[in-house]
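Undergrad: sequence and predicted model, in that order:
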Amino acid sequence: MKLATYRTSGRLNFASVDDAGGLRTLPADIQASLQGGFDLRTLSRASSFNAETLPIVTDSPQLGPPVPTPSKFIAIGLNYRDHAEESGLPIPTEPVVFMKAPSCIVGPNDDVMLPLESQKTDWEVELGIVIGERASYVSEGKALDHVAGYLVVNDVSERAFQNERGGTWDKGKGCDTFGPLGPWLVTRDEIGDPQNLDLWLDLNGAPAQRGNTSTMIFSCAEIVAYVSRFMTLMPGDVITTGTPPGVGMGRKPPTFLKAGDTMSLGISGLGEQRQTVKAYERA
């Protein structure tokens, strides 16, 4: 199943995605259950409906984030060897864990806003894991049983805030609009092996990042098991798993985002995103 959200009258509605990429309205009881979380039982009920038989959503609705309000938005840093090397940092011996503020989450095609005083805002296409069942001290062998599905994440990062403002990565990771998710949550059964997915990102139409999850240092199963030792993972929590090489920080000379830039990115089987970068605007 591919699960999406769309905006109508200021609220997000959940939809199933049909074979042609169209949105189909889910029944009201499923909508209500999904508003309460992404546990495996609820997703199984939603998956039981044939998308082709559900009412079509018309009027080209604006997509929202498929997981709008996770209790935690967790990130793994330096999880591709060649990205660690381009960053000039040691290869991790354990997963590097940090947090992105859930308030940074936006839809897959929403604008990315440069924060006030931004100097070095960067792009990072990543595979996101969505938890579907409570996980605490799970084994690597059982870890993926706790996964609801996967999605595309752009882990937008302000490098000066991240690396030059006191040593806490979170400062550069949770700015407003820095967490585009989607276009869909694709359930685990549709993906099969998450360690063989192509990732790509283009900046202003030119190739920037190309990679495959087969080159991750720590696999999705290792990541879920590892993080569950330090915090209980709840249904709907999102873990974004690191980025392949090609980020702006690694270029010579470094290149960072400016107002008017566009980012297009995607992962095989998980759909595509597109964002336009805009200058800071006070809410």
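TA: All right, it came through fine. Residues are numbered from 1 along each chain as shown.
Undergrad: going forward, measure contacts and count neighbours with C-alpha atoms only.
TA: Fine.
Undergrad: what does stretch 104-111 contact?
TA: 63-66, 68, 174-183, 272-278 (Cα atoms under 8 Å, 6 or more residues apart in numbering).
Undergrad: could you tell me which of those belong to strands?
TA: Counted as lying in strands by DSSP state E, out of the contacts of stretch 104-111, are Leu63, Gly64, Gly179, Pro180, Glu272, Gln273, Arg274, Gln275, Thr276, Val277, Lys278.
Undergrad: export those to TSV and append columns for neighbour count and distance to Thr121.
TA: Putting these into TSV (neighbours: other Cα atoms under 10 Å; distance: Cα to Cα, whole Å) gives the following:
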residue	neighbour count	distance to Thr121
Leu63	24	24
Gly64	26	23
Gly179	27	13
Pro180	27	14
Glu272	21	21
Gln273	24	18
Arg274	21	16
Gln275	21	14
Thr276	17	13
Val277	18	10
Lys278	17	12
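Undergrad: closest to Gln195 among these?
TA: In terms of Cα to Cα, no member of the ones in strands among the contacts of stretch 104-111 lies closer to Gln195 than Glu272, at 18.4 Å.
Undergrad: now the nearest residue in space to the closest one that is not next to it in sequence: how far from Gly132?
TA: In this structure, Glu272 finds its nearest non-sequential neighbour in Gly266, 4.1 Å apart by Cα to Cα, 6 or more residues apart in numbering. Per Cα to Cα, to the nearest Å, Gly266 is found 22 Å from Gly132.
Undergrad: got another, please set it beside the one above:
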Amino acid sequence: MSPSTPPFALARFRAGDDIRLGLVAGERIRPLPPEELGAASLNAFLAAPDWDRIRALCAMVDGWRPLAEATLTAPVEPRQVVQTGANYRTHVIDLVMAGRADDGRPEAEVREEVGRMMDARRAHGEPYFFIGLPACVVGDDVPLALPAYSDQHDWELELAVVIGREAFRVSREDALSHVAGYTIVNDITTRDRVFRTDAGGLGADWYRSKNAPGFLPTGPLLVPAPFVDPADLAVRLELNGDVMQDASTTDLLFDVPALIAGASWNMPLLPGDLLLTGSPAGNGAHWGRLLRPGDVMVGSIEGLGSQTVRCIAEDDRPR
């Protein structure tokens, strides 16, 4: 775990052919059975999380083992995954600048103009949402098998909200009371499948570009909401040791309360669901360097630890 590991967190770990819920405290982990959790399942607990109960279990003497000996997997079991696009101010400005036609104006002048547009969107606009498949949620114990139909697979490190009690048409002011915790997600995207060339002006094809097996590496920790200020977190991704994304959630156009309020308007957000908040500047398309077999990504978010995702060729995936 990174130096920003919280006082305690939840995780799920492999025990033979089973996956069990665990309590993580420092560099230790112990099983967390339903009778200690106080609920029949993780999602049932998240519907009304009693973090004081879990904190008290950290004082127990028995059952602990070194965290390094455990194989952690995705810490959540969402029924829905709601994703947010174009939500970091600097990232959107970079995208607009990359696609603009040269009109002779200095770059700084154009960036300032686009920045004003983003500020107006933040003040008067609405978040942009789309849906991911829960089946794509995996832990970083599962290697990322890069599909052979493309060589344009990309990373997008994101802060993910884990919903607690059900949220349906909630206000911005009440939104954070529906958050159980936070985790890390790397939203993998196949760039040449985002826009179709055979369907006119139908727009982005998020199903094909973002929903291959393992395209949502998640975790390894579910950190309780009381330990996290989502408004000011460092977000950092390294590829083979080189820093590619290095930003802060202070750059979000729509903050976590605004996202929860907006996403809950159409459909109830359920306990354990994931709400991704968008990815900052610095993905592979920006650098002109997309994912290859053998790549290792380390994504970290302040207070949430870090995840390691290892890329392999599709033909090398475990059977």
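TA: Looks like it came in fine. Model, not experiment: these values are computed from the prediction.
Undergrad: ok, which stretches of structure 1 are helices?
TA: Here structure 1 has its helices, by DSSP state H, at 28-35, 40-47, 81-86, 140-143, 159-164, 188-191, 220-227.
Undergrad: how far out from the middle of the chain is the fourth one?
TA: Computed by Cα atoms, centre = their mean, to the nearest Å, the chain-centroid distance of helix 140-143 of structure 1 equals 21 Å.
Undergrad: can you check the third one too?
TA: On the basis of Cα atoms, centre = their mean, helix 81-86 of structure 1 sits 20 Å off its chain's mean C-alpha point.
Undergrad: who touches that helix?
TA: By Cα under 8 Å, 6+ apart, helix 81-86 of structure 1 touches Leu78, Pro90, Ile91, Thr215, Met216, Ile217, Thr243, Pro244, Pro245, Gly246, Gly250.
Undergrad: tell me the buried residues within the residues you listed.
TA: In terms of neighbour count (16 or more other Cα atoms under 10 Å), the buried residues within the contacts of helix 81-86 of structure 1 are Leu78, Ile91, Thr215, Met216, Ile217, Thr243, Pro244, Pro245, Gly246, Gly250.
Undergrad: pick out the most distant pair among the ones in strands among the contacts of stretch 104-111 of structure 1.
TA: Of all pairs in those, the most separated under Cα to Cα is Glu272 and Lys278 at 19.8 Å.
Undergrad: what does stretch 143-150 of structure 1 correspond to over in structure 2?
TA: Under TM-score structural alignment, the counterpart of stretch 143-150 of structure 1 in structure 2 spans residues 175-182.
Undergrad: can you give me the buried ones in that stretch?
TA: Ala175, Leu176, His178, Val179, Ala180, Gly181, Tyr182.
Undergrad: centre of the chain versus it, how much separation?
TA: Distance, centroid of stretch 175-182 of structure 2 to centroid of chain: 15 Å (Cα atoms, centre = their mean).
Undergrad: repeat for stretch 125-142 of structure 1
TA: Remark: stretch 125-142 of structure 1 is offset 14 Å from the chain centroid, using Cα atoms, centre = their mean.
Undergrad: list the buried ones in it?
TA: Neighbour-count burial for stretch 125-142 of structure 1, counted by 16+ other Cα under 10 Å, picks out 125-140.
Undergrad: next: stretch 42-61 of structure 2.
TA: Residues of stretch 42-61 of structure 2 classed as buried: Leu42, Asn43, Ala44, Phe45, Leu46, Ala47, Pro49, Trp51, Ile54, Leu57, Cys58 (neighbour count, 16+ other Cα under 10 Å).
Undergrad: next, format these as CSV and append distance to Leu146 of structure 2.
TA: Formatted as CSV, the buried residues of stretch 42-61 of structure 2 follow (distance: Cα to Cα, whole Å):
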residue, distance to Leu146 of structure 2
Leu42, 30
Asn43, 30
Ala44, 34
Phe45, 35
Leu46, 33
Ala47, 35
Pro49, 37
Trp51, 38
Ile54, 38
Leu57, 40
Cys58, 39
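Undergrad: no further queries at this time; thank you.
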